[in-house]
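Q: sequence and computational prediction follow.
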Amino acid sequence: MIVEHNVPLQPYNSFGIVARAQHLARIASDADVLALLADADWRDAPKFVLGGGSNIVLTGDVKPLVLKVEIKGLRLVEDTPRAWIVEAGAGETWHDTVEWTVDNGFPGLENLALIPGTVGGSPVQNIGAYGVELQDRFESLDAIALDTGRAFSLDAAQCAFGYRDSVFKHVASGSNSFGLAGRALITRVRFRLPKPWKAVMGYLDLERKMAETGNFTPNAREVFDWVCAIRRAKLPDWRQLGNAGSFFKNPTVTAEQCADIIARDPKIVHYPMADGSIKLAAGWLIDACGWKGKSVGNAGVYEKQALVLVNRGGRTHPVTGGEVMTLAKAIQTSVYERFGILLEPEPVVV
């Protein structure tokens, strides 16, 4: 295990923001974590876990020791009458993992295709798309405590999944002593892919694909391909135009609040939830405030999807974290002043 110094982080964050890690250790195995914690120079140092860098905004150089997770491995753990249990190393690319499961006859993750990032980041964010969230396919995960080096496993209940949320996004304090933000490094994640497989198609874009193709009984590979096509049409490839995916969470309001907004803005995009609440499309709210295509410095709102903030300066004159956050705060203010709703960012601001 070697600790590198003064490491450029521009290649390791999907926004392409220029920043440096004062110190960086590449974690390719559990043993690398244990070796680091056994080293007197690094045992008590503050640490920052970095996966694919697809859900972060760097506002400056990173002073804590960066743990770049590169643990690999894909395997079928168990084949039961009810489900396939598949395990992936935390450093595996998420999209490649989804494609591997489909190609190997273990369907269930296809709606989550083309989401950037790594497997280890998927439970942290409880990623979701096109009617499926990670928690719907989650079995368990392995992790290592960064203070003691103790290995442990968590099931879905212990991960405390919420909308783009989990125990890994909360700091332990007061009554919430189990918050794991900054306290653990995920090493492996296992997925429960149910049998018999059934396509999840209750999403407008997928319903349109069925109508366009005349295929109302798609297989998993066809759903995978459709999701990839839909995402490519709507969202920029971060390798060509830096971004962190959806920048804001879709807000949830009461039925009464939604009715009030509809009275003023009848075209608002909204989705009734099982608990009686209403989820609003954050991208629609932002677009309604006139932000689509606008910029602050080299930070811009994507022309095709107002929910995505992008790096207009490319690699030559890259956006700064400060510009991204200035734009984000301006959008929040506009939406709050018009709709009385405070949008919550999805990415972690470092």
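A: On my side now, so go ahead.

Q: when you work out contacts or count neighbours from here on, use the C-alpha atoms and nothing else.
A: OK.

Q: buried residues in stretch 154-168?
A: 156, 159-161, 164-168 (16 or more other C-alpha atoms under 10 Å).

Q: out of the residues you listed, which one sits closest to A28?
A: F168 (20.5 Å; C-alpha to C-alpha).

Q: list the contacts of that closest one.
A: Contacts here follow C-alpha atoms under 8 Å, 6 or more residues apart in numbering; on that basis F168 touches 124, 159, 179-182, 184.

Q: swap in E99?
A: With C-alpha under 8 Å, 6+ apart, E99 has these contacts: 110, 113, 224.

Q: still on that earlier bit, which two in the contacts of F168 are spaced the farthest apart?
A: Farthest-apart pair in those is C159 and G182; separation 14.6 Å (C-alpha to C-alpha).

Q: okay, pairing it with this:
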Amino acid sequence: MHIQPEVSLKPHNTFGIDVKAQQFVEVHQLSDLQTLLKEQQQNPTPLLILGGGSNVLFTRDFEGLVAKIKLKGIRLLREDDSNVWLEAAAGEVWHDLVMHCVQKGYGGIENLSLIPGTVGAAPMQNIGAYGVEIKQVLETVQAVERSTGVLKVFTNEECKFGYRESVFKNIYKDQFVITGITLKLSKKPTFNTSYGAIQEVLQTNQVKELSIQAISDAVCQIRSSKLPDPAKIGNAGSFFKNPTIPFTQFEQLKQAFPHIVGYPVANSQVKVPAGWLIEQSGWKGKRFGHIGVHSRQALVLVNYGGGEGSQIRQLSADIQQSVLQKFGIAIQPEINII
């Protein structure tokens, strides 16, 4: 490992925020990570674990050590007539893993195509899109405990997955470093095409025979049409979670806002698209100097170049306040703000 002083984090976060890490290191081996954590215990300094940087907003320089996880590897553990068990290291690019599975004919994560970030971040917030969440196919998470350097294995149940939630974001926050995951995927997949515009795109593409490749292509097409490419415009995808509210509150809102959109979920709750709430509050396409709200998707806050993280944080707070005043609904960031 080579620890570097005073490194710009601009190339390491998809918002493209130009802040510095006091120290920076890339971790390519599990043993290096364990060594690093042991040294941290002996000489405690602030430590930030970074994956693809696609779910983080830096608002200041980081006074400590930033460790970028670069653990690599995808391997088949076992298989039977119906399923395969696949292990993927935390530093793999998530979309690359999806493409690997699509090409091999392993079904289960094709709806999660083109989600930015690394494999290690996927279970952290239970990534999901177009009717699928990673918890539906995840068997185990491998993670190193920061305080001991010991590698532990968490079952799906032990991860306590929720909507963009897991134990790694709450009760075990900053206590473990995810090093890999194991997925159970299907050789005889059931196709999920009911969410969003997937069916419409499949018809437009004149797909005659449904396949995981066709679904992945459709999802990529939809995401590319709605979401800006971080390589061109700094962003971290969806900035806010979709809030859930009681059915009774939704019915009251429907009287005042007849066109409000909502999807029934468990326990008499309704999930309301945060993008719709933000758009109806007048934010879509608004630009404020170097930052703004994307013109095609109100969920996405953008850095046009030269913007500061503190400005984006303030914009997000203004949006939250605006939505709360108009609809009485509190929306929360799904981005990690540092």
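A: Cool, got the structure. Just so it is clear, the model here is predicted, and its values are computed rather than measured.

Q: list the TM-score for the superposed pair.
A: TM-score for the superposed chains, counting by TM-score structural alignment, normalised by the length of the second structure: 0.96, backed by 338 aligned residues with a C-alpha RMSD of 1.5 Å.

Q: okay, strands next: where are they in the stretch 201-350 of the first structure?
A: 243-246, 252-253, 270-272, 278-280, 295-296, 299-301, 308-311, 348-349 (DSSP state E, counting those that start in this stretch).

Q: closest one of the buried residues of stretch 154-168 of the first structure to Q332 of the first structure?
A: Checking those against Q332 of the first structure with C-alpha to C-alpha, the nearest one is R164 at 18.2 Å.

Q: got the contacts of E99 of the first structure as CSV, with distance to Y130 of the first structure and neighbour count columns?
A: Putting the contacts of E99 of the first structure into CSV (distance: C-alpha to C-alpha, whole Å; neighbours: other C-alpha atoms under 10 Å) gives the following:
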residue, distance to Y130 of the first structure, neighbour count
E110, 10, 28
A113, 10, 23
F224, 11, 22
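
Q: residue ranges of the strands in the stretch 51-200 of the first structure, please?
A: Going by DSSP E, counting those that start in this stretch, the stretch 51-200 of the first structure shows strands at 56-57, 65-69, 74-79, 83-89, 128-129, 132-133, 138-145, 151-155, 171-173, 176-180, 184-194.

Q: who's in contact with the fourth one?
A: Pointing back at strand 83-89 of the first structure there. 71-79, 97, 106, 119-120, 139, 187-196.

Q: and the strands of the stretch 201-350 of the first structure: which comes nearest M210 of the first structure?
A: Once the strands of the stretch 201-350 of the first structure are compared by C-alpha to C-alpha, strand 270-272 is nearest, at 20.7 Å.

Q: and the most centrally placed residue in the second structure, how far is that from S166 of the second structure?
A: Against the mean C-alpha coordinate of the second structure, by C-alpha atoms, centre = their mean, the closest residue is I127 at 5.2 Å. Distance check for I127 of the second structure against S166 of the second structure: by C-alpha to C-alpha, to the nearest Å, it reads 10 Å.

Q: give the buried residues for the helix or strand hosting P5 of the second structure.
A: Assigned by DSSP states H and E, P5 of the second structure belongs to strand 4-8. For strand 4-8 of the second structure, the neighbour count (16+ other C-alpha under 10 Å) marks 6-8 as buried.
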